[in-house]
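**Student:** What follows is a predicted protein model with its sequence.
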Amino acid sequence: MWLSLCVGLMWGLPGVAAESPPVAEVAIPEVWPWAYEGSQGEPVGILPLFFERLSAAAEVPFQMRLRPHRRALKEMGSGAADLAVFYDSPHVAEGSVRVASVASTRVLLAVRAGEPVPEALDQRAAGLSVGYIRGTYYGEAFEQAELIHKVAVQDLRQAIEMLRLQRIDAVIASEHVFRYTLAAMGLDDALFSVGVAADRLPASLYMSKNSALLGDLPHLREALRRLHESGELQQTFALP
């Protein structure tokens, strides 16, 4: 229950008050629909829902804070944040310990309908201008692609509008963000030709290497296992 075994045993002793579990600081990268600010300023979206369910399963309170992607990484590195969910990448591994995988998505490359989709981000995509959400990791192929022109945007809505106005040639995004964004904009898939830039981009729960809660990794992993067995984890990260 997020406490040491000795404290857990003390709960049953007369006259000994149970200690409250420490609050875990959670940094959530603010990228729609993964996480964004609700009408009352509260974090809402897929990741806040995930952390609500994990909090209930682990019986530990979380303090969730929306952060720009780079700030979330920085806070995890310093220990200002205990937990975060990121796509697996070398940048995340530098300051964090991987707790467990929580989801997986494909990376899609979309162009205007009727236009050819490059089969890979190599010479076949040379000169292509590609819109992407600033700070997001899309796999090593995109990281190392030097022959394309990368256009950073705040959110995928902006990139899709730029694509429709022919200001860029393509957009790259996780399948979750792409599908949710099209649904929110009321756009049909038929407006785009879509290819797969990466078959699998895993996302995991990470804990800061400087977190005071490192000893509780087994407890978190067990809570995630229960969420997986109940189907809540898959339901949380399901495509629209």
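**Tutor:** Everything's here; your move.
**Student:** use CA for all of it now, contacts and neighbours both
**Tutor:** Will do.
**Student:** which SSE is the residue nearest the centre of the chain in?
**Tutor:** Most central in the chain under CA atoms, centre = their mean is residue 86, positioned 4.5 Å from the mean C-alpha point. Element membership for residue 86 (DSSP states H and E) is strand 83-87.
**Student:** After that strand, which helix or strand is next?
**Tutor:** Following strand 83-87 toward the C-terminus (DSSP H and E): helix 90-93.
**Student:** quick revisit: what's the spacing between the residue nearest to the centre of the chain and residue 75?
**Tutor:** Distance, residue 86 to residue 75, using CA to CA, to the nearest Å: 13 Å.
**Student:** what about the strands in the protein?
**Tutor:** 24-29, 36-37, 43-44, 62-67, 83-87, 96-112, 129-133, 149-153, 170-174, 192-208 (DSSP state E).
**Student:** Contacts for the second one next, please.
**Tutor:** It stands for strand 36-37. By CA atoms under 8 Å, 6 or more residues apart in numbering, the residues outside strand 36-37 that reach it are 30, 43, 44, 45, 66.
**Student:** repeat that for 7 Å
**Tutor:** Applying CA atoms under 7 Å, 6 or more residues apart in numbering, the contact partners of strand 36-37 are 30, 43, 44, 45.
**Student:** Could you do the fourth one as well?
**Tutor:** For strand 62-67, the surrounding residues in contact (CA under 7 Å, 6+ apart) are 23, 24, 25, 26, 27, 28, 29, 30, 43, 55.
**Student:** The fourth one reaches residue 79, doesn't it?
**Tutor:** No: taking contact to mean CA atoms under 7 Å, the distance of 10.6 Å between residue 26 and residue 79 leaves them out of contact.
**Student:** And here is the other one:
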Amino acid sequence: MLVIKTLSVLRRIRYLALFVCLAFAPVAVASDEVVTFAIPDVWPWAYEDDKGVPRGSLVEIVHRLSELADVPVSFRLRPLRRALVELEAGAVNFSLLFESPVLDARAVNVGQVLQISIMLAAPVNTNYPLTLEALEGQRIGYIRGTYLGEAFRKDTGVNKVPVALITQAVEMLSLGRLSAVLASDHAILKALHAMDLSPGVLRYRNHVPGQRGALYMSRESSRPEVAEKFRQAIVTMKKNNELERIFFGEGGRRQLDGSASTAPRAAQ
């Protein structure tokens, strides 16, 4: 009698274990259909508003890629370094990032979505040259983990000060806690607009003209058929100027004057 009860209990345990495995097993069809993105959580590119809703130009681009390619997507806002790690590890299929030689070797560059300029900026009432060589030993603010060109990546002479937001860097500039900030023209303009400041409060030097941002696909979790659909969607958005509108608004791209490394002295 005891043996029969024991066998009955064991049978029930096996059935329960099988039920748990089936209930929590991933659905193969769903994972094949939904394409995953890790989007760098860097304002103004991608962020959550006061209500926790994802906003920003990169979020809008992912939505448009999904619509134009007719591919369902799921995205996560991630700190920049984590987005890179997840892409390389295959935890996600795609990400949108600045192009770099290192990243091109670790992921598949599907297509360019943006071309901006990386600017060195300082308060307009200063007159020191805006070059890395001239700023040796000085404090330069930048967004941690952002690729800002090979010269800055390799430079060991300046004091690199990571900040969470470009608005923070602009405030530090005004307080004399930074000598310059290094960021994209897009990020600087958005930061000044958010602070209700005119671009004229700073002076600029074009540090990396033509820095490109691209859609990257993971080598460890590749979806080549989807990548081709996304590539065609990017071509469409370029043709109708949609990418420019997403990044720079209906008024289009506003150029920061970065032709001179020094500003004229204020009148005495």
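**Tutor:** Okay, I see it. All of these numbers come straight from a predicted model, not from anything done at the bench.
**Student:** The equivalent of residue 55 of the second structure over in the first structure: neighbouring residues, count only.
**Tutor:** Alignment note (TM-score structural alignment): residue 55 of the second structure maps to residue 44 of the first structure. By other CA atoms under 10 Å, 19 other residues sit near residue 44 of the first structure.
**Student:** Isn't residue 44 of the first structure up against residue 34?
**Tutor:** No: using CA under 7 Å, residue 44 of the first structure is not in contact with residue 34, being 8.2 Å away.
**Student:** what lines up against residue 234 of the first structure once you look at the second structure?
**Tutor:** Residue 234 of the first structure maps onto residue 244 in the second structure, by TM-score structural alignment.
**Student:** nope, residue 140 of the first structure is what I was after
**Tutor:** Using TM-score structural alignment, residue 140 of the first structure sits opposite residue 150 in the second structure.
**Student:** thinking again about what came up before, so between residue 26 and residue 79 of the first structure, which is more surrounded?
**Tutor:** residue 26 (24 against 19).
**Student:** what residue of the second structure matches up with the more buried one?
**Tutor:** Counting by TM-score structural alignment, residue 26 of the first structure corresponds to residue 37 in the second structure.
**Student:** From residue 28 of the second structure, how far off is that match?
**Tutor:** Distance of residue 37 of the second structure to residue 28 of the second structure, computed by CA to CA: 18 Å.
**Student:** again with residue 95 of the second structure
**Tutor:** Distance, residue 95 of the second structure to residue 28 of the second structure, using CA to CA: 22 Å.
**Student:** Repeat that for residue 254 of the second structure.
**Tutor:** Separation of residue 254 of the second structure from residue 28 of the second structure (CA to CA): 47 Å.
**Student:** Could you check which of those two is surrounded by more residues?
**Tutor:** Counted by other CA under 10 Å, residue 254 of the second structure and residue 28 do not tie: residue 254 has more neighbours, with 11 against 8.
**Student:** Find the nearest non-adjacent residue to the more buried one, please.
**Tutor:** Nearest non-adjacent residue to residue 254 of the second structure, counting by CA to CA, 6 or more residues apart in numbering: residue 248, 7.7 Å away.
**Student:** and that neighbour, how many neighbours?
**Tutor:** Neighbour tally, residue 248 of the second structure, other CA under 10 Å: 16.
**Student:** Equivalent analysis for residue 88 of the second structure, please.
**Tutor:** Neighbours around residue 88 of the second structure, by other CA under 10 Å: 21.
**Student:** Next: the one 5 residues further on.
**Tutor:** Around residue 93 of the second structure there are 27 other residues, counting by other CA under 10 Å.
**Student:** Residue in the first structure paired with it?
**Tutor:** Superposed on the first structure with TM-score structural alignment, residue 93 of the second structure falls opposite residue 82.
**Student:** now swap in residue 213 of the second structure and tell me
**Tutor:** In the first structure, the residue equivalent to residue 213 of the second structure is residue 203, according to TM-score structural alignment.
**Student:** Next: residue 202 of the second structure.
**Tutor:** Looks like residue 202 of the second structure aligns to residue 192 there (TM-score structural alignment).
**Student:** sorry, back to before: and the strand holding residue 86 of the first structure, which residues are buried?
**Tutor:** Judged by neighbour count using 16 or more other CA atoms under 10 Å, the buried positions of strand 83-87 of the first structure are 83, 84, 85, 86, 87.
**Student:** Output the residues you listed as CSV; include the columns distance to residue 132 of the first structure.
**Tutor:** As requested, the buried residues of strand 83-87 of the first structure are arranged in CSV below (distance: CA to CA, whole Å):
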residue, distance to residue 132 of the first structure
83, 25
84, 21
85, 19
86, 16
87, 15
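**Student:** Quick check: the two most widely separated of those?
**Tutor:** Spanning the widest gap among those are 83 and 87, at 13.4 Å by CA to CA.
**Student:** Count the residues that sit near residue 105 of the second structure.
**Tutor:** Residue 105 of the second structure has 10 neighbouring residues, counting by other CA under 10 Å.
**Student:** where's it relative to residue 142 of the second structure, distance?
**Tutor:** With CA to CA as the criterion, residue 105 of the second structure and residue 142 of the second structure are 24 Å apart.
**Student:** Where does stretch 10-21 of the second structure end up in the first structure?
**Tutor:** No residues of the first structure are matched to stretch 10-21 of the second structure when aligned by TM-score structural alignment.
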